[in-house]
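A.B. asks: Sequence first, then the predicted structure, then my questions.
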Amino acid sequence: MPLLVANERPLPESPKLDKFVANNVSLDIQKNVADLVAQNSPVKSRKAKRIRFLANGDRFCKGVIIAITPERYRSFDSLLNELTRALSNNVNLATGVRVIYTMDGQKVSSLDDLEDGKFYVCSGQGDTLKRVDYSVGRSAVPSAGGPPKLKPARSFTRLTNVGHSQSSSLKGTNNHSVRPRIIIVLRNGNRPRKVFRLLLSKRNAPSFDHALSNITDVVKLDTGAVRKIFTSHGSQVTTLDGFFDSDDVFYAYGSERVSADDFALDFEGRALPKLPNKTKALKVQKRQDSSLNISSKVLNNYSVGQIIGDGNFAVVRKCVDKTKNIEYALKIIDKSKCIGKEHMIENEVAILRLVRHPNIIQLMAEHDTPAELYLVMELVKGGDLFDAISRAVKFPESDAQVMTQNLASALAYLHDHKIVHRDIKPENLLVEMDGERLKLLKVGDFGLAQIVNEPLFTVCGTPTYVAPEILTETGYGLEIDVWAMGVILYIMLCGFPPFVSANNDQEELFDDILSGQYGFPSPYWDQVSDLAKDLISHMLQSNPELRFSAEDVLDHPWFEISEN
C-alpha cells in the first residue's frame, strides 16, 4: 500500500520504491519508539545506582557495594535489612543496620536520597556518625553509568574488614586464641613514660590493624599513628596473636627508631594494700506469717501458702495453680508502701514482661487490685544464693563456674537489651541444688532494673556490691552489674567479700571500694586457680571502660577447666 503524507499526492507505485520506503519507515519508527521510551518511561530512572556502604566507626572496613534499583528494593527498610545481613560480621554493627549517614553526617531517609557512586556509612540505632578516617575503605566505586561494571553477584559479596592487607593483619591469627584481656601499653618518649591500660577482645580487635587503631586512639603519640608494637622483651608484635600471648606489657612506637634501652624498666616499691578481714554472713530476718488478706480474684485461681521471702514493700509466698497443679511464687506488692515510688513498680513489671531467658525468673501472670499488685512468678525451690553461701561458707570452683556462667549469661541477655539490673546480690539470685552441688541459678527481683539510654546518676544498690562509679556520681551504666558479679564470685571462692570495713562503717567501706585495692590472701586463696583470680581481676576493674562485659566474662578460659 502506498504511504500517504498529509497534503501530498500519493506516490506512484513501484516495487523498488515500496521496498525503500518500508525499510526507512521501519528505522524511523524504531528510533522514535526508542526516543519515546527514553523520555517518557521510568526505565531510565531505574538504572542501578552502585553505592559502597561502610561501617560506622570502622576505618578498616571496606564495606559492601550494592546495586540499588526500585525493583530490587521496594522500601528503605528492605535495604536496611539487606545491609544488616551483608555486614553482620562487623563488630560495630552488633545490633544491625538501622541508620544510614552521608559522609558529612546527614541522615538518609529514603532510597531516592542515595546517589550513584557515593559512599555512605551504616550505623546502629541511636549511634551518631563517628568522625574517623574512612579513607582505608574508600576505594573508587564504579558508577552505574559507565565501565568498569560489576557483576550482579558482586553487589552482595561481603568484603573482609581488615586493614591494609590480609597478610599483615591476619597472618598467624587464630580466632580461638583471642580472649578478652587487659594489656599495659607504654608510650615511647621521655621518661617517665605514660602508661595506659586497654581492654582487647574479639569485639574491638578482630584484626591486628583494629588493635593498632585502638592503641593509637588511647596512646595518642605526638608523631601520629602507632606503627610498631614491641613486647617487654623487645620482640616486635606483627600479628593479632602477639597481644594474647604471655606478655601483657607492650611499647608503642610511631616511625621513630627503637633502642634497646627503651625496654629497661625502673620499678618502684609499694606497700601491699590492706587485706580485708573475713566477715560473718548476716542472717536474713524473715517476716512472721500473718493472717491472709488476699484478693478473692487471686484465691479463685491459686492456693496460697507460706511466706518464702520479703522486702521493703512486698512479700513472697508459695502458691499452687488450682487448674494446672503447678507451684509458683506469688509476689504481693503493698501499694500503700509504694506511694511516690509507683513508677518503680510499673518499671519492674514492664521489664519482667519483656524478658525471656532460662537464667531469669519468668513472670507467669499478674493481677492488679486497688490495694495490692500480685505477680505470679516462676518458683525456684533451692532458695537464694545468700542462704547457700551461709550454709557452705565457700564453694568449689566447679559450683562457682556454674553460678558465674548462669549469671553472666543472664546479664549478657539483659545488657544486649539495654537493661541494667542495679541490684545484683546473692539475695536476688535464686538457685536450684542437686544435693550439695549448685545446679542452676536464676536472676530475680527487678525492682531497681532500668532501661539505659544515657548515663544514670541515682545512687542505689547494696553497699557491699556497689561499683565505684556509682559512688563517684559521675554517671554509670551496664558495667555496674559485672562489678557486682565479680564481688559475688570472690565471696563464693573464699567466703568473704573483697572490700570490707573492719568497723562496719559504711563510709569506710565506700572508701575501700573507691580505692580499688583488694587481694587474694593466703591461706584462703591458696587452692584457687590462677584463671579464677584472673577473671575476678578483670571484673573488679575500677575503670568501667577496662572492666569486662558480661560477654567477655563468658569468653574467659576459666570456664573451660574442670576440677579432677
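C.D. replies: Arrived safely.

A.B. asks: Only C-alpha atoms from now on, for both contacts and neighbour counts.
C.D. replies: Fine.

A.B. asks: hang on, residue 480 packs against residue 462?
C.D. replies: No - using C-alpha atoms under 8 Å, residue 480 is not in contact with residue 462; the gap is 11.8 Å.

A.B. asks: more neighbours, these two?
C.D. replies: residue 480 (27 against 13; other C-alpha atoms under 10 Å).

A.B. asks: Counting by contacts, list what the helix or strand hosting that one packs against.
C.D. replies: Using DSSP states H and E, residue 480 sits in helix 479-494. When contacts are defined as 3 or more C-alpha pairs under 8 Å, 6 or more residues apart in numbering; DSSP states H and E, helix 479-494 sits against helix 397-416, helix 530-539.

A.B. asks: now for the longest one, which elements pack on it?
C.D. replies: Identification of packing neighbours for helix 397-416 by 3+ C-alpha pairs under 8 Å, 6+ apart yields strand 437-443, helix 479-494, helix 550-554.

A.B. asks: So what touches the longest one?
C.D. replies: If I follow you right, that is helix 479-494. Applying C-alpha atoms under 8 Å, 6 or more residues apart in numbering, the set of residues contacting helix 479-494 from outside is 389, 393-397, 400, 404, 407-408, 411, 420-426, 464-467, 469-470, 496-498, 524-525, 528, 536, 539-541, 544, 547-550.

A.B. asks: Mind checking what helix or strand follows it in sequence?
C.D. replies: Downstream of helix 479-494, the next assigned helix or strand under DSSP H and E is helix 506-515.

A.B. asks: Pull out the buried residues from that next one.
C.D. replies: 509-510, 512-514 (16 or more other C-alpha atoms under 10 Å).

A.B. asks: likewise stretch 441-455?
C.D. replies: 441-451.

A.B. asks: Among those residues, which one lies nearest to residue 562?
C.D. replies: Checking these against residue 562 with C-alpha to C-alpha, the nearest one is residue 441 at 18.8 Å.

A.B. asks: How about the closest one, nearest residue that isn't a chain neighbour?
C.D. replies: Of all residues not flanking residue 441 in the chain, residue 431 sits nearest, at 4.5 Å (C-alpha to C-alpha, 6 or more residues apart in numbering).

A.B. asks: Packing partners of whatever helix or strand the one you found lives in?
C.D. replies: Using DSSP H and E, residue 431 sits within strand 429-434. Packing contacts for strand 429-434, counted by 3+ C-alpha pairs under 8 Å, 6+ apart, involve helix 385-392, strand 437-443.

A.B. asks: hey, which of the helices and strands packed on helix 397-416 is tucked in deepest?
C.D. replies: Burial of the helices and strands packed on helix 397-416 is given as mean neighbour count (mean count of other C-alpha atoms under 10 Å); helix 479-494 ranks first at a mean of 24.

A.B. asks: Next, the angle from it to helix 530-539.
C.D. replies: Computed by axes from the mean of the first three to the mean of the last three C-alpha atoms, to 10 degrees, the angle separating helix 479-494 from helix 530-539 equals 150 degrees.

A.B. asks: What angle do helix 385-392 and helix 479-494 make with each other?
C.D. replies: Using the same axes, to 10 degrees, the inter-axis angle of helix 479-494 relative to helix 385-392 is 20 degrees.

A.B. asks: re the thing from before, list just the nearest of the buried residues of helix 506-515 to residue 122.
C.D. replies: Distance to residue 122, by C-alpha to C-alpha, is smallest for residue 514 among the buried residues of helix 506-515, at 39.1 Å.

A.B. asks: adding another structure so you can compare the two:
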Amino acid sequence: MALEDGEFRDDECGELLKWYIRHEKLGHGGQGQVYLLSDAARNRHRYAGKMFKLESCAERETRILDKLRPIPGVVFLHGLRRERKVGGRCFGTMVMELCGPSLRDLAMKGPLREEEVAEIVKELAETLKGVHSSGVVHRDLKLENVFTKLQDESTIRPVIGDFGVATDDAREMSQSCGTEKYMAPELIFVERYGLSYTKAVDVGVIAYELLKGYQRSNLEMHLLREGEFQWPANLSPEAKNLIMGMLDLDPRKRLTLDQRLMLLLLLESKDKGKDVVVAIMFAAKHVMKLVILINIVGIFRISDFHFLAGDFGVSNVPLVLLQWKV
C-alpha cells in the first residue's frame, strides 16, 4: 500500500499488523489517521482503526468509548493496540466498529425526507441521553461525526463517533470547545458565562441541514443565530416548530432531549390519526412542563385536563388528553 506524506509506516505499527491487515485510509484529523482494517487470520471481518500519535489522546478517547460501550448509538470500541516501540511516531491504534457514510456524505447528495430526519433526530436524542447519563458530553457533534450503521441499509441508523474532544471532567465544561457552526450562541462564550454543553443546539442544526442539504457556507448558520429560517419547500409546520424549538436563542425555552423525544412520540401518534393520552405519575409541576411545551410548539391543544382520584392505587395522577389541531 503506497503511503502519503505523514502517514504511519508498517514498521511504526507492527503490533497492530500482527492482528490486522491495514487497507486504505478512511480519514484523518489533528489527533491521528483512520484506516480500514480486516482481521489477519481470515481477512473477513472489517473494522475502522484510528492510529494515534500521542499517548494522551489515545488513552483519553479509549477510556471515554469504553465507558459508553453499553449505548447502541455510539460507535463500538473493540480495543486499543499499543505499539511497543518507544519513541515511535504511532503510539497505538484504537480498533472500532466500521460504519457507513457520515450524515454529511448523505446531506451532500441532497435533502433527506422529513420522515427520515425525524427518525434520525429521535435516535440521536436517545443516544445523547445515554451519553449524558454516563457523565460524558461529546462537545463536537456535527454531520461529519455522525455515521450510519453499515449492516442496516433499509433505514438510516445514526452512530455517533469521533469522541476526540469529548469529556467526562466537569472542570472542562468551562472551556470553549467544538465547531462554532453547531454550538449554541451562549456556548461560544462559555468561558465567560460558565454554561453547560448539554444545552447545545447541535442536533437542531443537524436536522436543519439534513432537511435542506449540506450548507458549505456559514452564512445561513449566522441567520439561524438571529432566528431567521430559510425553510425547504413543502416542510410541515410540525417539523418547523420542532426545529425552531431545538434552535431557540433563549436556552431557557430551548427544547431538552426529553422534550424532543416526547414531541417525536406525539408526532408519530398524529401521523396515525390518533389523539394521545399522556399520564404523568409525578408531581403536578411536571404536567406544567408538558403544558408549557404544548404551548411552545403549538401543534395540538389540550381538550381535557384533570386528576384521577386513586383509581389505580395512587392519588392525584395528572391525565392530559391531547387533540391535534385541524
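C.D. replies: Received, thanks. Keep in mind it's a predicted model, so treat the numbers as computed, not measured.

A.B. asks: Dump the helices and strands packed on strand 429-434 of the first structure to TSV, plus distance to residue 54 of the first structure.
C.D. replies: Converted to TSV, those look like this (distance: least, C-alpha to C-alpha, whole Å):
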stretch	distance to residue 54 of the first structure
helix 385-392	47
strand 437-443	39
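
A.B. asks: Which one, of the ones you listed, ends up nearest to residue 319 of the first structure?
C.D. replies: Closest of those to residue 319 of the first structure is strand 437-443, at 19.0 Å (criterion: C-alpha to C-alpha).

A.B. asks: That closest one vs the second structure - mean distance after superposition?
C.D. replies: Compared with the second structure after fitting, strand 437-443 of the first structure deviates on average by 2.2 Å (mean C-alpha distance after the TM-score superposition for the first structure).

A.B. asks: contact partners of that strand?
C.D. replies: Under C-alpha under 8 Å, 6+ apart, the answer for strand 437-443 of the first structure is 358-361, 399, 402-403, 406-407, 410, 428-433.

A.B. asks: And stretch 64-83 of the second structure, by the same measure?
C.D. replies: By C-alpha under 8 Å, 6+ apart, the residues outside stretch 64-83 of the second structure that reach it are 12-16, 62, 90-97, 99, 123-124, 127, 130-131, 134, 136, 158-161, 163, 166-168.

A.B. asks: Now the buried members of those.
C.D. replies: Buried subset of the contacts of stretch 64-83 of the second structure (neighbour count, 16+ other C-alpha under 10 Å): 12-16, 62, 90-97, 99, 123-124, 127, 130-131, 136, 158-161, 163, 166-168.

A.B. asks: buried residues in stretch 57-75 of the second structure?
C.D. replies: Buried residues in stretch 57-75 of the second structure (16+ other C-alpha under 10 Å): 57-62, 64-65, 67-68, 71, 73-75.

A.B. asks: Helix or strand: which one has residue 34 of the second structure?
C.D. replies: Using DSSP H and E, residue 34 of the second structure sits within strand 32-39.

A.B. asks: average distance between the very next helix or strand once past that strand and the first structure?
C.D. replies: Per DSSP H and E, the first helix or strand lying C-terminal to strand 32-39 of the second structure is strand 46-52. With mean C-alpha distance after the TM-score superposition for the first structure, strand 46-52 of the second structure departs from the first structure by a mean of 0.6 Å once superposed.

A.B. asks: so what's the residue lying closest to residue 382 of the first structure once chain neighbours are set aside up against?
C.D. replies: Nearest residue to residue 382 of the first structure, sequence neighbours excluded (C-alpha to C-alpha, 6+ apart): residue 432, at 4.4 Å. Each residue near residue 432 of the first structure by C-alpha under 8 Å, 6+ apart is listed here: 380-383, 438-441.

A.B. asks: And for residue 180 of the second structure?
C.D. replies: By C-alpha under 8 Å, 6+ apart, the residues touching residue 180 of the second structure are residue 188.

A.B. asks: Any chance of a markdown table for the buried residues of stretch 441-455 of the first structure, columns distance to residue 487 of the first structure?
C.D. replies: Written out in a markdown table, the entries for those read as follows (distance: C-alpha to C-alpha, whole Å):
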| residue | distance to residue 487 of the first structure |
| --- | --- |
| 441 | 16 |
| 442 | 17 |
| 443 | 16 |
| 444 | 18 |
| 445 | 18 |
| 446 | 19 |
| 447 | 20 |
| 448 | 19 |
| 449 | 19 |
| 450 | 21 |
| 451 | 23 |
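
A.B. asks: just those now: which is nearest residue 558 of the first structure?
C.D. replies: Residue 558 of the first structure lies nearest to residue 441 out of these, by C-alpha to C-alpha, at 18.3 Å.

A.B. asks: The closest one pairs with which position in the second structure?
C.D. replies: When the second structure is aligned by TM-score structural alignment, the residue opposite residue 441 of the first structure is residue 158.

A.B. asks: Same question for residue 296 of the first structure.
C.D. replies: Match for residue 296 of the first structure (TM-score structural alignment): residue 14.

A.B. asks: Spatially nearest residue to its match (excluding sequence neighbours)?
C.D. replies: Distances taken as C-alpha to C-alpha, 6+ apart put residue 83 closest to residue 14 of the second structure, at 7.0 Å, once the chain neighbours are dropped.

A.B. asks: Quick check: the farthest pair among the contacts of strand 437-443 of the first structure?
C.D. replies: The span of those, defined through C-alpha to C-alpha, is set by 361 and 399 at 20.0 Å.

A.B. asks: In the second structure, which residues correspond to stretch 26-33 of the first structure?
C.D. replies: By TM-score structural alignment, stretch 26-33 of the first structure lines up with nothing in the second structure.

A.B. asks: actually stretch 200-216 of the first structure, not the one I wrote
C.D. replies: Alignment note (TM-score structural alignment): stretch 200-216 of the first structure is unmatched in the second structure.

A.B. asks: Could you tell me the end-to-end distance of that stretch?
C.D. replies: With C-alpha to C-alpha, to the nearest Å as the measure, stretch 200-216 of the first structure spans 13 Å from end to end.

A.B. asks: likewise stretch 199-219 of the second structure?
C.D. replies: End-to-end distance for stretch 199-219 of the second structure: 23 Å, by C-alpha to C-alpha.

A.B. asks: can you check stretch 447-458 of the first structure too?
C.D. replies: Stretch 447-458 of the first structure has an end-to-end distance of 14 Å (C-alpha to C-alpha).

A.B. asks: what does stretch 271-278 of the second structure give?
C.D. replies: End to end - C-alpha to C-alpha - stretch 271-278 of the second structure spans 17 Å.

A.B. asks: just stretch 455-463 of the first structure next, same as before
C.D. replies: Note: stretch 455-463 of the first structure ends 20 Å apart using C-alpha to C-alpha.

A.B. asks: sorry, back to before: could the helices and strands packed on helix 397-416 of the first structure be laid out in JSON lines, adding distance to residue 324 of the first structure?
C.D. replies: Conversion of these to JSON lines gives the following (distance: least, C-alpha to C-alpha, whole Å):
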{"stretch": "strand 437-443", "distance to residue 324 of the first structure": "23"}
{"stretch": "helix 479-494", "distance to residue 324 of the first structure": "36"}
{"stretch": "helix 550-554", "distance to residue 324 of the first structure": "36"}
